[in-house]
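**Q** Prediction below, plus the sequence it came from.
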Amino acid sequence: MAGIYIHIPFCKQACYYCDFHFSTSLKYKDDMLDAIIREITLQKNYLLGDSIETIYFGGGTPSLLDAGDINRIIDTLGQHHSISSDSEITLEANPDDLDQQKVQALRSTAVNRFSIGIQSFYDEDLFWMNRAHRSAEAEASVKRAQDAGFENITVDLIFGYPLLTDTKWKHNMDTVFALQVPHVSAYSMTVEPQTALASFIKKKVYAPLNEQQSAEQFLKLADAMQVKGFEHYEISNYAKPGHYSKHNTNYWRGVKYLGLGPSAHSFNGEARQWNIANNAKYISAINNNEIPAETEVLSEKDRLNEYVMTSLRTMWGLDLNHLETIAVGAKTERLKPATEFLEKEWITQKDSKLVLTREGQLYADTIAAELFF
């Protein structure tokens, strides 16, 4: 089994915190779609015939595409790959794109899961982030999708920024619960270099972020999700039983995937490759039947460290026995540095599995770095 990711590099406007690759000009949208279609053919052998279990339209803002664009991409994928009959096909969407006409049109596509970027139900917060939608549109978009028959929906929230008081955070969580969506992704606000947010904080236009606030709001969310019956299956992701994101779960479990479009990453089990993050250069190369990508063959150490990093983020944890399948002796070698975190109760061990505790999740990156080979 394998997955396919399609990067749609266009947005109506730039969110102040975002450092993903995108353009706010739609001038070359048709040329880009033609190039992605061509890349599907050029990359048709990358996954060596593995069945496709998941397709994910990310970005950027894939909901800027119309139903015809989406059908064209999926139809082309079907010409070159075996797509499972029960495949998960996700479309990332902004609330302002999901009006009634658009939602109904998407019913004519194979898309069966929405990832809706709500972030907050407060207009002042959305303005602070420079989001294109408003809070009323956020709630309405989810309800419209549900009314149209889309049941597999996830929404995104952001916490840990100066405007978000604990009272507002509780309201955001309660609103999501009231919408009865089966999956929630929640991310701590981060300041990425070269973003408007970084510039605003540097110039003291915006207040700096507070790590303590972020940690406390993370813990409040985890507690509330547990009460509502959600499983905290990955540090930033919560799902009702049976509603995990298959696509993202496969990333964390090391399943192969093909990335299409500018800046998209791919993994074939032995190497990673990533396309150039430049729309014009991507289109030009593809039109010359070239894949504008760099490739890195993973060493044994790389594969060990990637497994440590991704597995620790999940509720299934790091399986020490699996390390042995990558390198003999790796299990014993990792037990020693793990002892400190077991004593601090940041990690628990059950049989061969090391799993982060609630408190340990706050230090996931630090713990992973200490367990690297």
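**A** All right, it came through fine.
**Q** alpha carbons only for contacts and neighbour counts from here, please
**A** Will do.
**Q** Might you report the residue contacts of the closest residue to Gly360 other than its chain neighbours?
**A** Setting aside the residues directly before and after it, Gly360 is nearest to Trp346 in space (C-alpha to C-alpha, 6 or more residues apart in numbering), at 3.9 Å. By C-alpha atoms under 8 Å, 6 or more residues apart in numbering, the contact list for Trp346 reads 356-361.
**Q** I'd like the distance between Trp346 and Gln361.
**A** 8 Å (C-alpha to C-alpha, to the nearest Å).
**Q** do Leu48 as well
**A** Taken as C-alpha to C-alpha, the span from Leu48 to Gln361 is 36 Å.
**Q** These two: who's more crowded?
**A** Neighbour count, other C-alpha atoms under 10 Å: between Leu48 and Gln361, Gln361 has more, with 23 against 11.
**Q** Now that one. Nearest residue, chain neighbours left out?
**A** The shortest distance from Gln361 to any non-neighbouring residue, by C-alpha to C-alpha, 6+ apart, is to Ile235 (6.7 Å).
**Q** then this one, side by side with the first:
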Amino acid sequence: MKAGLYIHIPFCESRCIYCGFYSTTAKDWRTRYVDALLKEMRMRSGELKTLYPDHECTIDTVYIGGGTPSTLSIDDLSRIINTIKAVFPCKTREITIEMNPDDVTTELISAVRNLGVNRISLGVQTFSDERLRFIRRRHNAAQAAKAVETIRRAGIDNVSIDLMFGFPHETLNDWQNDLDAALKLRPNHISAYSLMYEEGTPLYLMLQNDKVQQTDDDTCLAMYTMLMDTLSANGYEHYEISNFCLPGYRAIHNSSYWNDTPYLGFGAAAHSYNLLTRSWNVADIKEYISAIESDNLPSESERIDDDTHYDDIITTAMRTCEGVDLMRLKPEYRNYALHSAKNDIDSGLLELADNHLRLTRKGLFVSDMVMSNLMKV
């Protein structure tokens, strides 16, 4: 059995105005946090063996995300990766680290490459310096382009970039310019998301105070259409609602989330899933460190019943181009899915082929509604 492993690094030099993930700019906690992170891994070293005593369970993928993992020292990143290898049975096909473009140096990339990292995910967001300043990113467009070049020259060929669309006042031409700039770099993988106004973020407060205006739905849909058409025309596979890749470069770790693969999460606010339960660590760095230092695991969990597991499969697998493999479902859930899907199949939002139920291109634009129609709870 294969499993994924996620490490959450909650530190950022500065906070972007749209970010709803748990993070902090408190640098003083970094050493104690990494110490706690390593201790949590050791405390949970036998977790997979206990759950699956009759199976050899190995770590297939590692994803170090955040926050901004590239704000850690090379020594701390080395301690984290070496502890993973020492504590867990690893047969890793992919080790990814998220980085900010302005953190990328030849020294950093060479060091993590020597540790086994073979994929870098860059938080580019946009190639417009004006929009980068608006969302309070630390880098500029030139640094983003240079970072991709540096990563490849230092020996890591697999580069993913994140993009956003739907900024206030952004035009279709602006978005096309971003896509053209991305394509000049020919990243192996592109993740693209509409700018979200999450409650509690500075961007949400700006919206509430009429300091920004949200992009209208028609424009966002036109931008998503442009995204699909442009990347498809340039050889990218649209394999998940928000993810595109050159042939052979799907994100293996992220695919585990969509394919119902177990994963272990370590660090403050990290989630774990083992097919039977879902658990999550406290989203507070001080509480997390205090608990671990006291030999306690600061987590809560919930049991996953059959209906919840079915809904989880719908809301994850349905995001992929393959869709839901109906033969993986118990007969009662297979029948429920087929019955619930009938209207959306008739209206062209879903299609059924080779025992897979999947979104059509038309269905991609209303995917949340279609998935909701299939769910039990």
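**A** Looks like it came in fine. Bear in mind that the values here come from a model prediction, so they are computed numbers and not experimental data.
**Q** corresponding residue for Glu92 of structure 1 in structure 2?
**A** Counting by TM-score structural alignment, Glu92 of structure 1 corresponds to Glu98 in structure 2.
**Q** Is its match part of a helix or strand, or is it coil?
**A** strand (DSSP: H, G, I helix; E, B strand; the rest coil).
**Q** List the contacts of it.
**A** 64-66, 68-70, 120-123.
**Q** same question, Ile313 of structure 2
**A** Residues in contact with Ile313 of structure 2 (C-alpha under 8 Å, 6+ apart) are 258-260, 324.
**Q** Gly323 of structure 2 matches what in structure 1?
**A** Matched to structure 1 by TM-score structural alignment, Gly323 of structure 2 sits across from Gly317.
**Q** What degree of burial does the alignment partner in structure 2 of Gly261 of structure 1 show, as a neighbour count?
**A** Taking TM-score structural alignment, the alignment pairs Gly261 of structure 1 with Gly267 from structure 2. Using other C-alpha under 10 Å, Gly267 of structure 2 is surrounded by 29 other residues.
**Q** Would you mind measuring from Gly267 of structure 2 to Trp280 of structure 2?
**A** Gly267 of structure 2 sits 9 Å away from Trp280 of structure 2, going by C-alpha to C-alpha.
**Q** what do these two both touch?
**A** Common contact partners of Gly267 of structure 2 and Trp280 (C-alpha under 8 Å, 6+ apart): none.
**Q** circling back: the match of Gly261 of structure 1 and Leu37 touch, don't they?
**A** Yes. Contact criterion C-alpha atoms under 8 Å: Gly267 of structure 2 and Leu37 qualify, at 5.7 Å.
**Q** Provide a complete list of residue ranges assigned to strands in the stretch 51-200 of structure 1.
**A** In the stretch 51-200 of structure 1, the strands defined using DSSP state E, counting those that start in this stretch lie at 52-59, 83-93, 113-119, 153-159, 183-188.
**Q** ok so, going back, keep only the contacts of Glu98 of structure 2 that are still in contact in structure 1, please.
**A** Here is what carries over to structure 1 from those, by both residues aligned by TM-score structural alignment, their matches' C-alpha atoms under 8 Å: 64-66, 68-70, 120-123.
**Q** Format those as CSV; extra columns: distance to Ile314 of structure 2 and neighbour count.
**A** Shown next, in CSV, are those (distance: C-alpha to C-alpha, whole Å; neighbours: other C-alpha atoms under 10 Å):
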residue, distance to Ile314 of structure 2, neighbour count
Ile64, 26, 26
Gly65, 25, 19
Gly66, 26, 23
Thr68, 31, 23
Pro69, 31, 22
Ser70, 34, 23
Ile120, 29, 26
Ser121, 27, 24
Leu122, 29, 23
Gly123, 28, 21
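**Q** What is the nearest of those residues to Ile289 of structure 2?
**A** Taking C-alpha to C-alpha as the measure, Ile289 of structure 2 lies nearest Gly66 of those, at 16.6 Å.
**Q** what lines up against that closest one once you look at structure 1?
**A** Per TM-score structural alignment, Gly66 of structure 2 is aligned with Gly59.
**Q** what's the spacing between the equivalent of Lys203 of structure 1 over in structure 2 and Met196 of structure 2?
**A** Per TM-score structural alignment, the equivalent position to Lys203 of structure 1 in structure 2 is Asn209. Distance of Asn209 of structure 2 to Met196 of structure 2, given as C-alpha to C-alpha: 16 Å.
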